[in-house]
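J.: Build me a model:
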Amino acid sequence: MADVPYPPNRRSFLVTTGLVAGSAVVAGTAEPALAAARRAPGTLPADPFTLGVASGDPAPDGFVIWTRLALRPLAEDGLGGMPDQAFQVRWEVASDDRFRKIERRGTANARPESAHSVHVELKGLRHGRDYWYRFRVGDHVSPVGRALTAPRDDSFGPELAMAFVSCSQFEHGLFTAYRRLAEEHPDLILHLGDYQYEYKKGSYTIPGGNVRDHEGPETVTLAGYRQRHAQYKSDLDLQAAHAAAPWLVIWDDHETENNWAAEIPEANSDTPDPADFRERRAAAFQAYYENMPLRRSSVPHGPEMQLYRRIRWGRLANFHMLDTRQYRDDQGCGDGYKDCPAAVDPQRSITGDAQEKWLIDGFRRSTARWDVIGQQVFFAQRDNNAGPLKVTSMDSWDGYVASRDRITKGWTDAGVRNPVVLTGDVHAHWASDIKADFDDPGSRTIGAELVCSSITTGGDGTDSNPAAHPFLQINPHLRFYNNQRGYVISRIGKEEMRSDFKTLPTVRTADAQASTKATFVVEDRVPGVKQTYLRPLASTKSARSADDLIRETVENETRRP
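T.: Purely as a prediction, here's the structure:
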């Protein structure tokens, strides 16, 4: 059977249309109006769709649509100023952005015990199609979001425009990069972690001062995590990115606490007792589910949550979304950049045994053209010492060398056609070849890694000359570095995966424009990355010493409040 083409209005969606129709209003609601709402069940005195809408985890016949009701998103109790009652939310899914042809409609209950969030899992839709969705409560109508279904399992479908992002620290800048990403009209967005940050106001500052402030204390309780998610979701640029396309989300550390590992908090944690940290995990996990477009298979059970999963995009790609926090062994040698014997301990794992087996089994079963691993921390080796000692980050796969070796052996033994690792966490753009033996520059290249910078974390950063960075000189498999903020957008076809590394000159102004700093291509059956474009250096700050560049990189990645 021939592939079914996408409808002609595939690119017609305008991000701003839905946001204007249901613009987010963060202002408070008077207590008398709330009292009236309590007396009249099912009615609300103001627009409850202040946190926007989202979709996620697409399948050939459906996807998840999400919203959360909040009259006052920054309410200290984390419940968004909502009355303590359930509300019936009507939803609609249409095959056109004006909702002339409704494909599905129904109702869902938004309950106070789930912070009035709604997750609707759609099935029975046509494969490889654009859809639009919206919600209603009483007379209030939500913004409009765009979702799409994956191609049929036996079909490649057209080229996939896939973007990936990470690390959006609200205090460090405006979320302009999310807006610019939405304007690119991607088909799929991967968020690779640090969607929000747990710190209280002013404890994580950048040179020149923070651009805006967190509300509330450090997030430890369920109320605190709910409030923080609501503050982030109130940002209209973030709402635009959620409305533009379905998301595949995975967490890193800051959705719970900086550098946590399994049931072990960080050294200077606000919850140092393991029992208290388990309670904190449970609160963070509950709030994360409530605020993300996830399927019911990811509903948390106390301090446990099934988040690693596989999304199939027809025959074109498998997306293996990993959780490298919940099951890892503790970081070796007290964390940080170290020459650490624990890093090569064959018993240590960053994924845990069950997830590792699941991933390798997925490689064996794969018939996809591209196997894309969406995960959090740097995968390729990065030695920052030109001498005989190997000094690497204990929080990355360098701290779990045997675990990395088992994964790469898994994909080579399985004959994976095109393995590509996507990474966030490190607040800078990187591209690298994955080697069979990183200590032997002449060893076989067996894959590629693409790393996105942060949306805001770290502030503006600086434009960078990749050739001048000592990491690239010490590690010849590292091919690119840039320390500005931005995102990566990749176009995945049968013959190649072409990735544009987008950067913004500043995160302090809403009118900043994104431009392509570099373009890298991974060709079908040709492991590794090939640079096809590099924009000339715009900054004179690149004439820094090697020591300064190493210090900048390490400090960028090892934040401690």
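J.: switch to C-alpha atoms for all contacts and neighbour counts from now on
T.: Will do.
J.: isn't there a helix covering residue 376?
T.: No. Residue 376 sits outside any helix when classified using DSSP: H, G, I helix; E, B strand; the rest coil, being coil.
J.: for it, what are its contacts?
T.: With contact taken as Cα atoms under 8 Å, 6 or more residues apart in numbering, residue 376 is in contact with 192-193, 251-252, 322-324, 422-425.
J.: Go through the residues you listed and name the one nearest residue 294.
T.: The nearest member of these to residue 294, counting by Cα to Cα, is residue 251 at 12.2 Å.
J.: What is the burial count for the nearest residue to that closest one once chain neighbours are set aside?
T.: Sequence neighbours aside, residue 193 is the residue nearest to residue 251 in space, at 4.1 Å (criterion: Cα to Cα, 6 or more residues apart in numbering). Residue 193 has 26 neighbours, counted by other Cα atoms under 10 Å.
J.: Let's see this one next, to set against the first:
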Amino acid sequence: MDRIHEHSEELRAAARHFGRRRFLTATGAAAALAFATQLPAAGAAAAAQLDGRRLSEYPFTLGVASGDPLPGSVVLWTRLAPRPFEPDGGLPANRVTVYWELARDERFTRPVRHGTVTAHPEFRHTVHVEVDHLDAGRGFFYRFRVGAWTSPVGRTRTAPAPGAHNTALTLAAVSCQAYHDGYFTAYRHLAAEDVDVVFHLGDYLYEYAVNATGGARAYTDRVLPALFDRETLSLEDYRLRYALYKSDPDLRAAHAAHPFVVTWDDHETENNYAGDTPENGVPPEEFLLRRAAAYRAYWEHQPLRAPQRPVGPDMRLYRRLRFGRLAQFDILDTRQYRSDQAYGDGWRVPGPESENPARTMTGATQERWLLDGWRSSGARWNVLPQQVVLSQRRDRATADFKLSMDSWDGYPAARQRILAGARAAGVENLMVLTGDVHVGHAFDIKADFRDPSSRTLGTEIVATSIASGRDGADRLSNHDQLMGANPHLKFFNGRRGYVKVALGTESARADFRTVPYVTRPGAPVTTAASFVTQVGDQGLTPA
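T.: So this is what the prediction gives:
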């Protein structure tokens, strides 16, 4: 992935002009991003208004979405893009007024809220509506209108009220949706599931080139334009890539059916980056310009609130959501603040470099935020949606085993601090939700992974990919080796799909839902395995 196309010259020029020290200040970062992407600077005259009645083409091609439910609020999202595969989305550089509606029924005969929001060309005509003063724990329907055009109807819901004695919550966890590896069929099935919220655990898109046939999507007659056949580097590249992914009808259906809570991993920016250290050997200041572009496009295209809006290369994505007394969700960001991977990344024999106690996965500020949040949590379940595998994964049972330096195995001191913090806070029912590895895993989280008889501190549920890795297999070639080397690993499946988790007051159940293929459309969905863990007695048993 050393190819740097013509857009990188723009990034190099901006990096040379601003320099790293100035770039790392908030104002310098914003100025550098404006310089690199030709966005208007602060104080510039606002774009002219475009009358929505003049739109001659359907603008809601990328669907609708909602997310980050609070007890009295939810975020609604859409983007106006009559021609989504064009750099400007098929719209001029004008502001457009968008009308939104929220109702209790799908026909909108019982309206709840309505209003208008401006779609700005500077944000490629994406809109984020934070609807407040709603009833807690209720379902709603929403839609948008511009001129004569009406969007698809979306369904969303608010979180239960603080202190509510709610007894059940069903969530789904998804990750890793490489467009070029196959169809998003699992999303079509997820759209039909009865879940309260979906957690996307990273790799919403991939930065790699997508050829004219869409890679493995050989069953489509759609020919993609050449602008997708290059790695994403510039802001326009990332915006176009989101347009490509959101053009998928199954992904749009899942977004319309359920509120999403999103966090990123690496591919939304670049494979295996760590903090300001890129995978490739480009200067950090140049990479930070790329990171700024990736973060901006991510915020633009996800149902995120105003506090998550990035400033240059910085974006606070970690945040906390509470669902009554039943569950607290602490959503982590394990990319933006981490130390560089030890021993050059990959699977390596652990040693002094990886075991250095100064190494961090989350950064000190986020780590303190997490531990403080656990200390003040009164929830029955403390759930940690995050990106990379937390539990130990030895690649073999012999003494010369290797570990993944990109996962928490490459940051064991940071993992130990997190688990010690959970114990000190009295967290009894800990569940970690993970993506990244394109397989389904179920782990018991041990106090000492070297000792299978040590206390089980919680459970880790790893959601397989939506498409990444293509069809996969129920039993991969390293199945027996990995299971034998890790007694705390209870399940290993290599198909595509998602996980559905039902939290209750006495137990939780995880269903691993898989499809047999993604390289052609229309796959059915089955439950590959189900596990249960009991409140106050952590550890996974087959359901």
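J.: Mind checking the TM-score on these two?
T.: For this chain pair, the superposition-based TM-score is 0.87 by TM-score structural alignment, normalised by the length of the second structure; 491 aligned residues with a Cα RMSD of 2.1 Å.
J.: Please flag which of the contacts of residue 376 of the first structure sit within strands.
T.: Among the contacts of residue 376 of the first structure, the ones falling in strands (DSSP state E) are 422-423.
J.: Distance to residue 508 of the first structure added to the contacts of residue 376 of the first structure, as JSON lines?
T.: Below are the contacts of residue 376 of the first structure laid out as JSON lines (distance: Cα to Cα, whole Å):
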{"residue": "192", "distance to residue 508 of the first structure": "23"}
{"residue": "193", "distance to residue 508 of the first structure": "22"}
{"residue": "251", "distance to residue 508 of the first structure": "26"}
{"residue": "252", "distance to residue 508 of the first structure": "25"}
{"residue": "322", "distance to residue 508 of the first structure": "32"}
{"residue": "323", "distance to residue 508 of the first structure": "32"}
{"residue": "324", "distance to residue 508 of the first structure": "32"}
{"residue": "422", "distance to residue 508 of the first structure": "27"}
{"residue": "423", "distance to residue 508 of the first structure": "25"}
{"residue": "424", "distance to residue 508 of the first structure": "22"}
{"residue": "425", "distance to residue 508 of the first structure": "21"}
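J.: The lengthiest strand in the first structure vs the second structure - mean distance after superposition?
T.: Across the first structure, the longest stretch assigned as strand under DSSP E is strand 478-492. In the superposition with the second structure, the average deviation recorded for strand 478-492 of the first structure is 0.6 Å (mean Cα distance after the TM-score superposition for the first structure).
J.: Tell me the residues of the second structure aligned with that strand.
T.: Aligned using TM-score structural alignment, strand 478-492 of the first structure spans residues 489-503 in the second structure.
J.: first vs last residue of that stretch, how far apart are they?
T.: By Cα to Cα, to the nearest Å, the extent of stretch 489-503 of the second structure from end to end equals 21 Å.
J.: And for stretch 283-298 of the first structure?
T.: In stretch 283-298 of the first structure, first residue to last residue: 15 Å (Cα to Cα).
J.: before we move on, the earlier item: ok, so of the contacts of residue 376 of the first structure, who is nearest residue 263 of the first structure?
T.: Nearest member of the contacts of residue 376 of the first structure to residue 263 of the first structure, counting by Cα to Cα, is residue 324, at 12.8 Å.
J.: can I assume residue 159 of the second structure sits in a strand?
T.: No. Secondary structure of residue 159 of the second structure (three-state DSSP): coil, not part of a strand.
J.: Excluding residues flanking it in the chain, which one is nearest it?
T.: With Cα to Cα, 6+ apart, the residue lying closest to residue 159 of the second structure is residue 71, at 4.3 Å.
J.: Please work out how many residues are found near the residue mapped onto that neighbour from the first structure.
T.: Under the alignment (TM-score structural alignment), residue 71 of the second structure pairs with residue 60 of the first structure. Other residues lying near residue 60 of the first structure total 21 when counted by other Cα under 10 Å.
J.: Equivalent analysis for the one 5 residues further on, please.
T.: Look at residue 65 of the first structure: counted by other Cα under 10 Å, it has 30 neighbours.
J.: Quick one: the strands in the stretch 301-450 of the first structure, in order.
T.: For the stretch 301-450 of the first structure, the strands defined by DSSP state E, counting those that start in this stretch occupy 309-313, 317-321, 337-338, 370-374, 392-393, 419-423, 429-435, 445-451.
J.: could those go into TSV alongside mean neighbour count and distance to residue 201 of the first structure?
T.: Below are the strands of the stretch 301-450 of the first structure laid out as TSV (neighbours: other Cα atoms under 10 Å; distance: least, Cα to Cα, whole Å):
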stretch	mean neighbour count	distance to residue 201 of the first structure
strand 309-313	20	34
strand 317-321	22	31
strand 337-338	20	27
strand 370-374	23	30
strand 392-393	24	28
strand 419-423	25	28
strand 429-435	25	27
strand 445-451	25	28
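J.: Please say which position in the first structure residue 333 of the second structure maps to.
T.: Using TM-score structural alignment, the partner of residue 333 of the second structure in the first structure is residue 323.
J.: Equivalent analysis for residue 83 of the second structure, please.
T.: Residue 83 of the second structure maps onto residue 72 in the first structure, by TM-score structural alignment.
J.: Nice, that's everything, thank you.
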